[in-house]
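Chemist: Here is a sequence with its predicted model. Questions after.
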Amino acid sequence: MRTIHDIDTGTDMVWPEFLPGWVWLAGAGPGDPGLVTLHALSALKQADVVVYDALVDSRILGWVRTGVPTEYAGKRGGKPSPKQRDISLRLIELAREGKRVLRLKGGDPFVFGRGGEEALSLAEAGVPFRIIPGVTAGVGGLAYAGIPVTHRDVNQAVTFLTGHDQNGLAPSRIDWDAIAKGSPVIVMYMAVKHLDHIARRLMAAGRSPDEPVAVVCDASLPTQRVLETTLGEAADDVETEGITPPALICVGGVVPLRRVLDWQAGAPAPQDVFRALGRGSRDAG
């Protein structure tokens, strides 16, 4: 551990020391640099090399010390990307050179971020590592769209799933019937390409074609776009609107709360919207 004096608060802050030969796997959040954790910021300030993903905002890389190299190792579905094995081997190689290696990943490294695979490779190679969790897009990104993933009047469960398997195909090992029946709210990562297939599976398992859906593109960034639609129309609407990854898809009754909770809109919702959501004066006191 190392102690740094914070001149703003007048207190001593204790940070973990980034030792040579270590790899830190850190989450950079969904995009907005303000969502980077203090531990991730500390890592950026100490690292000797940064190996970063495609979805890490360039402004975050601006916090790296002058002269420290940054290496791109982003994987994007349907586009030429480094092989996962090569990325893991590169982390091991850099660590064995005695460098303090920061592996910076969008969102949280352990939520559909392949952080678990990289950590296993490091452990097998005998390379010491630390995990720094990040704000996952399925929570933080939706919050920037004014959508809470849970609300006690709507759901007591939420399911996070990926929209493709390791080969880029529609996921085949997901029990769609169980999810459709058991999860009031579904949050999908990387699902734009196979949205039509997924929506059909959910509706075949009993979900209503009229169920609310939100598609959040470039979540938490100045370029953020939000499409509100329904499960039956979602695939067609995404194509019509020209929405491309990265995008999050949320299915369920929390989506309409955006009419009130879209805090970036800059104005309070009119009272008739509250009434339409089943909220009334009973909630004011």
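Modeler: Received the coordinates, thanks. Residues are numbered from 1 along each chain as shown.
Chemist: can we go C-alpha only for contacts and neighbour counts from here?
Modeler: Noted.
Chemist: any idea where the strands of the protein begin and end?
Modeler: 2-6, 11-15, 23-27, 49-52, 70-72, 101-105, 129-132, 158-162, 185-189, 212-217, 225-230, 247-251 (DSSP state E).
Chemist: any idea which of those is most buried?
Modeler: Counting by mean count of other CA atoms under 10 Å, strand 101-105 has the highest mean neighbour count of those, with a mean of 29.
Chemist: take the one below as the second:
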Amino acid sequence: MIGKVYLVGSGPGDPELLTIKAKRLIESAEVILYDQLPGKAILDMLPASAERIDVGKYAGDHKLSQWQINELLVKRAKEGKLVVRLKGGDPYLFGRGGEEAQVLVREGIEVEVVPGITSAIAVPAYAGIPITHRDYASMVTFITGHEDPTKEETGLDWELLARFEGTLVILMGVSMLESNVKELLKHGKSIDTPVAVIEKGTRPDQRVTVGTLADIVGLCKQRNVRAPAITVIGDVVKLHRELVKH
């Protein structure tokens, strides 16, 4: 019998934000392939009875390539196992879940997606930043901070993004922060545009760095900001000081 693969979103890191379904599947899984994004609190919940495989992609240290992860998912499923591919946030938002699902379907393996609370919304919320607000932003755009390095040209239209009057949320973009800021300024975004960079969002050691496009790069360097972090750009950032006690 061929097993089944669940692409499970673990949310932004707070274990209480796991969905009931995600928790049930984690507890019943025979094999769990995970990376670092779910965070220690959630990874500590993985059952000892399951085969636990770290497939995390750390800066400069990829334990397994994406094609190796795909092969492992296929192999374990064809062994008849109940497999959970555990991902931070939501599997289909910059999580490569769509690519993994395609591979599994082509191999004739049943796959089910379990959506997770995306960090693109939850992390700013925990930092007192609603990504939409009637007085500040009626639109929001999610941007990846790490495009496919094999692409010949960027898929991001920085001229359009600089003109965008809503909220910009950049995921996985710490290493590209300076470059992204330069692109926005080059294409006419105001230097006074508020920016927040939120590290380890929803976790006990969450940290928020607030500035503007003029000074956020310098502030992040001074504070030694590190991934995982999310960047929020737009007037909604002004609400941070009002909605979070300091």
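Modeler: Here it is on my side, so go on. Not measured: the values here are computed from a predicted model.
Chemist: that older thread, possible to save the strands of structure 1 as a markdown table with distance to residue 117 of structure 1?
Modeler: Formatted as a markdown table, the strands of structure 1 follow (distance: least, CA to CA, whole Å):
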| stretch | distance to residue 117 of structure 1 |
| --- | --- |
| strand 2-6 | 29 |
| strand 11-15 | 26 |
| strand 23-27 | 11 |
| strand 49-52 | 15 |
| strand 70-72 | 18 |
| strand 101-105 | 13 |
| strand 129-132 | 12 |
| strand 158-162 | 16 |
| strand 185-189 | 18 |
| strand 212-217 | 27 |
| strand 225-230 | 31 |
| strand 247-251 | 23 |
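Chemist: Ok, which of those comes nearest residue 118 of structure 1?
Modeler: strand 23-27 (8.5 Å; CA to CA).
Chemist: Just want the angle from the closest one to strand 101-105.
Modeler: 20 degrees (axes from the mean of the first three to the mean of the last three CA atoms, to 10 degrees).
Chemist: what's the closest of the strands of structure 1 to residue 172 of structure 1?
Modeler: Closest approach to residue 172 of structure 1 among these (CA to CA): strand 158-162, 10.9 Å.
Chemist: which residues touch the closest one?
Modeler: Identification of contacts with strand 158-162 of structure 1 by CA atoms under 8 Å, 6 or more residues apart in numbering yields 112, 138, 149-150, 171, 179, 183-191.
Chemist: That one corresponds to what range in structure 2?
Modeler: Alignment of strand 158-162 of structure 1 against structure 2: residues 140-144, by TM-score structural alignment.
Chemist: what's near enough to touch the aligned partner of residue 76 of structure 2 in structure 1?
Modeler: Correspondence of residue 76 of structure 2 to structure 1, assessed by TM-score structural alignment: residue 94. Counting by CA under 8 Å, 6+ apart, residue 94 of structure 1 makes contact with 21, 101.
Chemist: how does it look with 10 Å?
Modeler: Residues near residue 94 of structure 1 by CA atoms under 10 Å, 6 or more residues apart in numbering: 21, 22, 23, 48, 49, 51, 100, 101.
Chemist: Including distance to residue 142 of structure 1, could the residues you listed go into a markdown table?
Modeler: Output for those, formatted as a markdown table (distance: CA to CA, whole Å):
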| residue | distance to residue 142 of structure 1 |
| --- | --- |
| 21 | 36 |
| 22 | 33 |
| 23 | 30 |
| 48 | 33 |
| 49 | 31 |
| 51 | 26 |
| 100 | 33 |
| 101 | 30 |
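Chemist: once you map those onto structure 2, which are still in contact?
Modeler: Contacts from the contacts of residue 94 of structure 1 that recur in structure 2, judged by both residues aligned by TM-score structural alignment, their matches' CA atoms under 10 Å, are 21, 22, 23, 48, 49, 100, 101.
Chemist: Can you find the partner of the fourth one in structure 2?
Modeler: Meaning residue 48 of structure 1. Counting by TM-score structural alignment, residue 48 of structure 1 lines up with residue 30 in structure 2.
Chemist: Now do that match against residue 3 of structure 2, distance only.
Modeler: Distance, residue 30 of structure 2 to residue 3 of structure 2, by CA to CA, to the nearest Å: 10 Å.
Chemist: Touching both of these two, which residues are there?
Modeler: In terms of CA under 10 Å, 6+ apart, residue 30 of structure 2 and residue 3 are both contacted by the residues 76, 80, 81, 82, 83.
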